[in-house]
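J.: Task: produce atomic coordinates for the following.
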Amino acid sequence: MHLMNEFTLHADTAYKLAEQKAAQYFASLFTQVKNRSYVPALTADFHLWKKSHIHHHSWLSFFSRNQRNPGSADYHRYIQWLNYTGKLNDYLDRSISYIYMRDLGKALDSPDTQTRILRMVADIKDQLIPSAAAGGEAQPDMLNLAKLYRWAQKEGVETATIWVITKLKTVSANLPEEMNPEQAQRKLIKIIIGVVMHVMEEMEENLAPAERALRLDEAIRLGYSYGLTYPFIDDLLDSAVLTAPEKEQYSRLIRQALLSGIVPELGEWDGEKIPLMEYVHSELREAFEYIKNHQRTETQKSFFERSYVFFHSQEIDRAKNLSHDGYTNEELYIPVILKSSSSRLIVRSVISAPLDDGFDQRTFYYGLYNQLADDFADMSGDMLEGAVTPYTYYLKYRQQRNDLINPFEMYWTVISHLLHNVFHSDPKTCEVILDRVINGLKRTRERLGRDKYNEIMGIFAAGSPEFKRLVDRMVHKAEDVDFFDKLLRDQLLNTLRNNRKEKEEFHDTIKTVRGVINSQLLIPKPEGMTPMKELLIDAANYSLEGDGKRIRPVLTWVMGVREYGLEPAEIVPLLRSLEYMHTASLIFDDLPSQDNASTRRGRETLHQVYDAATAELTGLFLIQKATEEQASLRHFDPKTVLALMQYSAQKTGDMCMGQAMDLHSKGEDLTLEQLNEVCFYKTGIAFEAALVMPAMLAQVKEAEIAGLKKFAYHAGIAFQIKDDLLDQEGDRLLLGKPVGQDAGNNTSTFVSILGLENARKELWEHYCLASEALSELPRNIAFLKHLLNYMVNRNR
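T.: Reported below is the predicted structural model:
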């Protein structure tokens, strides 16, 4: 209790000091708003600025189609256009300069900062130009898991990257729909990148690779741990997921953690909230402990104090009600100043970075500009939700309350204050901030539509008509004011939404096609058959009725029907043949003479229900049925079908060889190369066949078939590594079979050879190789991308 009182005392003192500083800042701004000093200052700034941004085009330029802006919606074409027109350098320079100023708290008049900005611009340009020229998926590299993992390999942070990929996937899976999972993921990714940038900025240039890797590893984990507060605290408390009493209970828990330095137990929750809150509590506790344990003794106090200031100011702001008509200007703005400045100062505390000269001042004053810009952009949504911001409150009470500050005038006042009082009229800073201001207004006009935008501006900019006309002209005419981080933000959200949609389609396709396959899979029993034949069919159907994933025939259906345009009914025999062959391989694999498994697909294995001899004969029977099905592909060229059957027979023989290699290797320590070979023959070939057979029927070019084989090789190995990892650490109920079988059978696996950590790395190496093979195919096959992601992320 003494510790709690001490923490509480420090926190209250810290908050009062921060509040006093915010009040002084507000008083200074209030004076400037009243006398509208921003108008002459920014008018002069804009007249100087517009010389570089309002261009007078000759009539000939309208006939130059090759130089027309394609629009930022097409990520790769837009980057190519910027490079083609010579605008890419300036585009990246203002974008990176803004990030250094906003996120890193740097002054742009520093020669050292300019050197770092130029170096980062060159690095990004080197990555962007080849990527844009290659085209492909319109998504940022940060969401391309193969490219992300290649970066991790280069930096030596594979383990942390695998960890954070898994964490992000789990967060997405656990967020309720009301919390907008895509926005939550975007914020998390943004915070992780921001923290990594902070840490990279603090590194010495001659840092040893091992130390650099260690710091980046910590930065990734710290970024996730800090970023988690946005979806799991801010968004959760702002959403309708929790009731008012539950929000109060949750807020008390967070406050207690910040005041005591110890996360308390969760407490009681009702039935439907228990799984969510248990997950949130567990993740936040782990994150809290990680951050706390990575604080230096001398920075721990400031970390807790800043975190408390941030949280408490948010709570004060969150408690406001739009129906209350008596809030003072101070009550509206001071919490906003506190939370906007604290959020960036916390990052420095999280990474235990020293504050350079002027950092605290620049960050403190800058935060309000960013918050007012965000609140202006979100105004419509905030009004609908009844949230209190300076904008929504002014919209509702401006005619009743003459004393209310117009937040748009406050916005321009803050900008003028930043340019001339904080950054001392530095030309580069003026250029970058005014670029950002006009870009923000352009984006708002585009989102709201011209009429709604003009209506809003008529309300907020009515007090200075000449300045409004100047700004309107800038918004309408100015060019070259777009920013890379906004492009990434838009692409990030689009990619997350598209990925979610494609993932839903992927699972819907599997469910639908799996149902079609299951309905036609069982072998019929004609009348008058012999008892022995009936026994074999019953045994075969028992194995076929198990809860199989049917990945191989589903894959064949998707490739054949969706990609190659084959008729669904015409390839049903091929689908059956693939599942018959696969089921036969499982029957043989489970036999006492081989793996001696007791359960498969959630049920007893076939030899347990019948006997080993019957199981062996059933496996042979299914292989013959597979051949019979392939021979009935009557709607295709006979030579093609014959070639397909020959290919199938060869691959079945190869699979037998792979099983023999596996059996003979029991008790032996295989090398990685040997295990890869066994894995390919046992597992990879089946994936290859599922891809190649429909391609053969469609008579696609050999180069494409070679690409499919390459993808199948690496995807198959990735699938097997995941199986080995699940055998070591999976859930028996989800798997439908016992875990630890490989160790019990004395079988060499990727885990036994490499260990858990290196097996995960090997999994991601093959994921990258499969993904890279996929990108080389002449068609973009979204299903294969999601199949690959499913293979490495599945839990069964």
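J.: Please count neighbours and contacts with C-alpha atoms only from this point.
T.: Fine.
J.: longest helix in the protein, by residue count?
T.: helix 484-521 (DSSP state H).
J.: counting contacts, what elements does that helix pack onto?
T.: helix 88-102, helix 181-202, helix 551-557, helix 572-590, helix 782-793 (3 or more C-alpha pairs under 8 Å, 6 or more residues apart in numbering; DSSP states H and E).
J.: would you turn those helices into a markdown table with mean neighbour count and distance to Asp74?
T.: Output for the helices and strands packed on helix 484-521, formatted as a markdown table (neighbours: other C-alpha atoms under 10 Å; distance: least, C-alpha to C-alpha, whole Å):
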| stretch | mean neighbour count | distance to Asp74 |
| --- | --- | --- |
| helix 88-102 | 21 | 15 |
| helix 181-202 | 20 | 19 |
| helix 551-557 | 23 | 30 |
| helix 572-590 | 23 | 38 |
| helix 782-793 | 19 | 18 |
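J.: Switch those over to TSV; also include distance to Arg255.
T.: As requested, the helices and strands packed on helix 484-521 are exported to TSV (distance: least, C-alpha to C-alpha, whole Å):
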stretch	distance to Arg255
helix 88-102	28
helix 181-202	22
helix 551-557	48
helix 572-590	55
helix 782-793	35
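J.: For Tyr397, which of the ones you listed is the nearest?
T.: Tyr397 sits nearest to helix 181-202 of all the helices and strands packed on helix 484-521, at 30.5 Å, using C-alpha to C-alpha.
J.: helices or strands next to the closest one in the packing?
T.: helix 158-174, helix 209-227, helix 484-521.
J.: Which one, of the helices and strands packed on helix 484-521, ends up nearest to Gln699?
T.: Closest approach to Gln699 among the helices and strands packed on helix 484-521 is made by helix 551-557 (14.4 Å; C-alpha to C-alpha).
J.: Name the residues of the following helix or strand past the longest helix of the chain that are buried.
T.: Going down the chain from helix 484-521, the next helix or strand is helix 531-544, by DSSP states H and E. Residues Glu534, Leu536, Ile537, Asp538, Ala539, Ala540, Asn541, Tyr542, Ser543, Leu544 are the ones in helix 531-544 that count as buried (16 or more other C-alpha atoms under 10 Å).
J.: structure for this one too, so we can compare:
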Amino acid sequence: MNDRLQINADAGYQLAEKKAAEYFASLSGQLANKIYATTLTEDIQAWKQNHIHHNSLFSRGKGRSNSRGYYHYIQWLESTGKLDNYLDRSISYIFMRDLGKSLDSPHTLNRIQHVVNNLKEYLRRSNPTGNESTSEMFSMGSLYRWAQKEGIESTFIWLMNKLKTVSSNIPDGMNAEEAKRKLMKIIAGVILHQVEEMDDDLSTEERTRKLDEAIRLGYSYGLTYPFIDDLLDSDVLSEKEKKQYSSLIRTTLVTGSVPELGAWAGKSKELIRYIHSELREAFAYIQGRLRQETKDHFFEQSYVFFHSQEEDREKDLLHANYTNEELYIPVILKSASSRLIVRSVLSAEEDDGFDTRTFFFGIYNQLADDFADMFDDLEAGAVTPYTYYLKYRQTRPDLINPFELYWTVISNLIHNVYHSDKKTCEVMLNRAINGLKRFKERMGDKKYNEVMQLFATGNSKFDRLIQKMVRKADDVDFFDKLLRDHIITNLKEEGRERETFLETVKTVRSRINDMLCIRGNDDASLWEDPIMDAANYSLQGEGKRLRPIVTWIMGVHEYGLDESAIVPLLKSLEYMHTASLIFDDLPSQDNSSIRRGRPTVHHIYNTAVAELTGLFLTQQAVQEQASLDQFDPKVVLRLIQYSAGKTTDMCKGQAMDLNSKGKPLTLEQLNTMCYYKTGIAFEASLLMPAILAGKQESELEALKRFAYHAGNAFQIKDDLLDVEGDLEALGKPIGKDVENNNSNFVSILGAEGARKAMWDHYSTAMETLREMKYKTTYLKHLLHYIVNREN
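T.: Prediction:
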């Protein structure tokens, strides 16, 4: 590394450190003089008039905020007339914290009201009328619809693919849900910044470009949280690897260029190789969009952020002699620089007072977060002002009480930074009391009271006032906290549901594999039976068994049918599907040599045997359906009639496909052919158990709509994999459509257009699914699997 560049970086850090030291000295003086107690007591006495209600009519009751009661709480807020104030204080706080705005600006207040109105309307539209678990706030489907509206569908698809890859590379030892939440929060914050920078008269094209850029910049910057901060805070890397990795990051920020990874001797070589590649791409994207006048500011703040994080990370809780300055100055620096970076990333125009407000505000947020996390940090041995005070408060009387400094920061912000603005005072006191309420709820009364005794400020009157507000004050909740809890809960539930879904799929696939073998009658042993052999050979391949799995899930989990009773139906679906593949692979049709990772039937036997085997399996499927002897015969007859009609339709679809070779198709023609070839099979796997369960026609029609869009999404993904997939993963040759001169979604729409069409079908299928309000989430995860699969 160039020594001169390092000297310049260190000089920039020293200037920032000097500014932070001056700020800390000012706070220390105010704390020593107990200024905060006098000013905040007066503020709270005025504030509490709107937040302590003696009439039980105003109590929250069942409307209390919690992550599982997200929608009910929003509904309760609206029914009691509290929603407007709730959203106003929430958005006002975000404008202060994330955008560095001052609430005494008429323009800012107008913007806040505009956001509040839009958010309120969105919440009204998205609130479910039935089962809460069937609706998702900011689901992939709803986000894709927003992306369509803004013309940034391709950006959304890019981001979903990036997030999927990031998730798959978060190693054990790191909190995957928290990492994803942080990344999404940063992206949302950058988008919010960008939206606030855009003029109302901006052209549609320019708005689309700016939103695209904001999403990519948000991802590029946000990636540093899981893959730099969280990674270095975890135990995933060895100490030697951490030093090597930190050196690489430092060199990048000092020189403005990402060095080659070079030799990596540690156990995390593959992880670091991926992270290095991804961060280098992200860094190049940010660098390519920085204006010259903001580039220096970006590197300065990035270095300050990284170096202050390193200063904190290297502290040892067993070291008993850290000064107050050593404890707090890095906190001031990292908390301020992290938000100043966002501004420079966007190359936003200079906003009068932004830097000053952001610099002074940061420590408030960091002290609040460190207070909430103090016991987790203590268990991890991390040094924060709170953990250090807990450990050494009895032997180090010189240590500043961080809880007392927290109130000093609030007083300083309200009166010295925001000039005693009434709305700022209201919002900040709401936030502070809410933070303590949340902590008390999480820790329990006993533990909370112990903590309050440990961090008592020495001013008993002020302490009693604060605790009175924590007990009695109401209407202090914030939407971002509710949303944070909701997202974390959803991520965890999604993870559990996905694991359950995949485990169910694995288990059911194994059961289905065990039941598929067709055994001949006694006479068959008298001579060789190549058709029986070919049928069993075709059934033994590593098929996904997707159709019978869907039937099993819906039949057993959703409709409560007896598993043993529907075994013939499961077998019939796989026999029919396997027969269609045998026909599809024939030389007269697609002429495929590999299917399910093995040579196709006509290559192992011959074309005649393959054709007869396909017919044999088709009739075997009908025979199995006729064996559904635990159901009403009329219902079974209806099912067989439905199945026969769909088999006819599938033949029509294959004929359409063969007739289309070498011909350009319209999208409408392709959608029709896709439905007949693929959608019908999905439809059958859903409708046949519903028919056996005696479901009404209205539900069958909804299942048909779902199957149509799910089937199209599946086929589009197949077409994309035919172009971009891997032979080993797919188990069949890629590029067959090109070789056979077949029209498909990629050839008609292009790869990008095909992805958009797939996500459009996904979103419509999800919307249909939400209308059906099933008690299980299996079909939702089936859709996720369809668009994310690699084979």
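J.: care to give me the TM-score?
T.: Scored against TM-score structural alignment, normalised by the length of structure 2, the superposed chains reach a TM-score of 0.98; 791 aligned residues with a C-alpha RMSD of 1.5 Å.
J.: okay, the buried residues of helix 531-544 of structure 1 in TSV with distance to Arg348 of structure 1 next?
T.: Shown next, in TSV, are these (distance: C-alpha to C-alpha, whole Å):
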residue	distance to Arg348 of structure 1
Glu534	73
Leu536	70
Ile537	69
Asp538	68
Ala539	66
Ala540	64
Asn541	63
Tyr542	62
Ser543	59
Leu544	58
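J.: would you list every one of the helices in the stretch 1-150 of structure 1?
T.: 2-35, 38-49, 75-84, 88-102, 111-134, 145-155 (DSSP state H, counting those that start in this stretch).
J.: Out of the ones you listed, which is the most enclosed?
T.: Of the helices of the stretch 1-150 of structure 1, the one with the most neighbours on average (mean count of other C-alpha atoms under 10 Å) is helix 88-102, at a mean of 21.
J.: If I take it and helix 484-521, what angle do their directions form?
T.: 100 degrees (axes from the mean of the first three to the mean of the last three C-alpha atoms, to 10 degrees).
J.: Can you tell me which of the helices and strands packed on helix 181-202 of structure 1 is nearest to Val121 of structure 1?
T.: Among those, helix 484-521 comes nearest to Val121 of structure 1, with 10.9 Å by C-alpha to C-alpha.
J.: Translate Arg445 of structure 1 into the numbering of structure 2.
T.: Under the alignment (TM-score structural alignment), Arg445 of structure 1 maps onto Lys440 of structure 2.
J.: Its match: which element?
T.: With DSSP H and E as criterion, Lys440 of structure 2 is part of helix 422-443.
J.: what element comes up after that helix heading to the C-terminus?
T.: Following helix 422-443 of structure 2 toward the C-terminus (DSSP H and E): helix 445-454.
J.: how close does that next one sit to structure 1?
T.: Mean deviation of helix 445-454 of structure 2 relative to structure 1 after superposition (mean C-alpha distance after the TM-score superposition for structure 1): 0.6 Å.
J.: following that helix, which helix or strand shows up next?
T.: helix 460-472.
J.: Just to confirm, what residue range of structure 1 does that next one align onto?
T.: Going by TM-score structural alignment: helix 460-472 of structure 2 matches residues 465-477.
J.: Quick check: that stretch compared with structure 2, mean distance?
T.: With mean C-alpha distance after the TM-score superposition for structure 1, stretch 465-477 of structure 1 averages 0.5 Å from its match.
J.: Quickly name whichever of the buried residues of helix 531-544 of structure 1 is closest to Phe483 of structure 1.
T.: For the buried residues of helix 531-544 of structure 1, the nearest to Phe483 of structure 1 is Leu544 (55.9 Å; C-alpha to C-alpha).
J.: so who does the counterpart of the closest one in structure 2 touch?
T.: If you follow Leu544 of structure 1 across to structure 2 using TM-score structural alignment, you land on Leu539. Leu539 of structure 2 makes contact with Leu516, Cys517, Tyr575, Thr578 under the criterion C-alpha atoms under 8 Å, 6 or more residues apart in numbering.
J.: Show me what the first one aligns to in structure 1.
T.: Going back to what we said before, that points to Leu516 of structure 2. Aligned partner of Leu516 of structure 2 by TM-score structural alignment: Leu521.
J.: ok, now the third one?
T.: Taking TM-score structural alignment, the alignment pairs Tyr575 of structure 2 with Tyr580 from structure 1.
J.: How about the contacts made by its match?
T.: Leu544, Leu622, Ile623, Lys625, Ala626.
J.: cutoff 10 Å now
T.: 521-522, 540, 543-544, 553, 574, 619, 621-627, 629 (C-alpha atoms under 10 Å, 6 or more residues apart in numbering).
J.: Quick check: the match of Leu544 of structure 1 vs Thr600 of structure 2, distance?
T.: The gap separating Leu539 of structure 2 from Thr600 of structure 2 is 11 Å, by C-alpha to C-alpha, to the nearest Å.
J.: May I ask you to confirm that Phe227 of structure 2 is in contact with Asn175?
T.: No: between Phe227 of structure 2 and Asn175 there is no contact under C-alpha atoms under 10 Å: 11.8 Å.
J.: Among those two, which residue is more densely surrounded?
T.: Counted by other C-alpha atoms under 10 Å, Phe227 of structure 2 and Asn175 do not tie: Phe227 has more neighbours, with 20 against 15.
J.: Identify the residue of structure 1 aligned to the more buried one.
T.: Using TM-score structural alignment, Phe227 of structure 2 sits opposite Phe232 in structure 1.
J.: And for the most centrally placed residue in structure 2, nearest residue in space, chain neighbours not counted?
T.: Per C-alpha atoms, centre = their mean, the C-alpha nearest to the average position across structure 2 is that of Lys180, at 5.8 Å. With C-alpha to C-alpha, 6 or more residues apart in numbering as the criterion, Lys180 of structure 2 has its nearest non-adjacent residue at 7.2 Å, and that residue is Ser167.
J.: what's the one you found in contact with, if anything?
T.: So Ser167 of structure 2 contacts Asn161, Ala176, Glu177, Ala179, Lys180, Pro226 (C-alpha under 10 Å, 6+ apart).
J.: what do you get for Thr165 of structure 2?
T.: Taking C-alpha under 10 Å, 6+ apart, one finds Leu159, Tyr274 in contact with Thr165 of structure 2.
J.: now swap in Arg212 of structure 1 and tell me
T.: Arg212 of structure 1 neighbours (C-alpha under 10 Å, 6+ apart): Glu155, Gly156, Val157, Val199, Met200, Met203, Glu204, Glu205, Asn206.
J.: Just name the closest of the residues you listed to Asn793 of structure 1, please.
T.: For the contacts of Arg212 of structure 1, the nearest to Asn793 of structure 1 is Val157 (19.4 Å; C-alpha to C-alpha).
J.: Alright, calling it a day.
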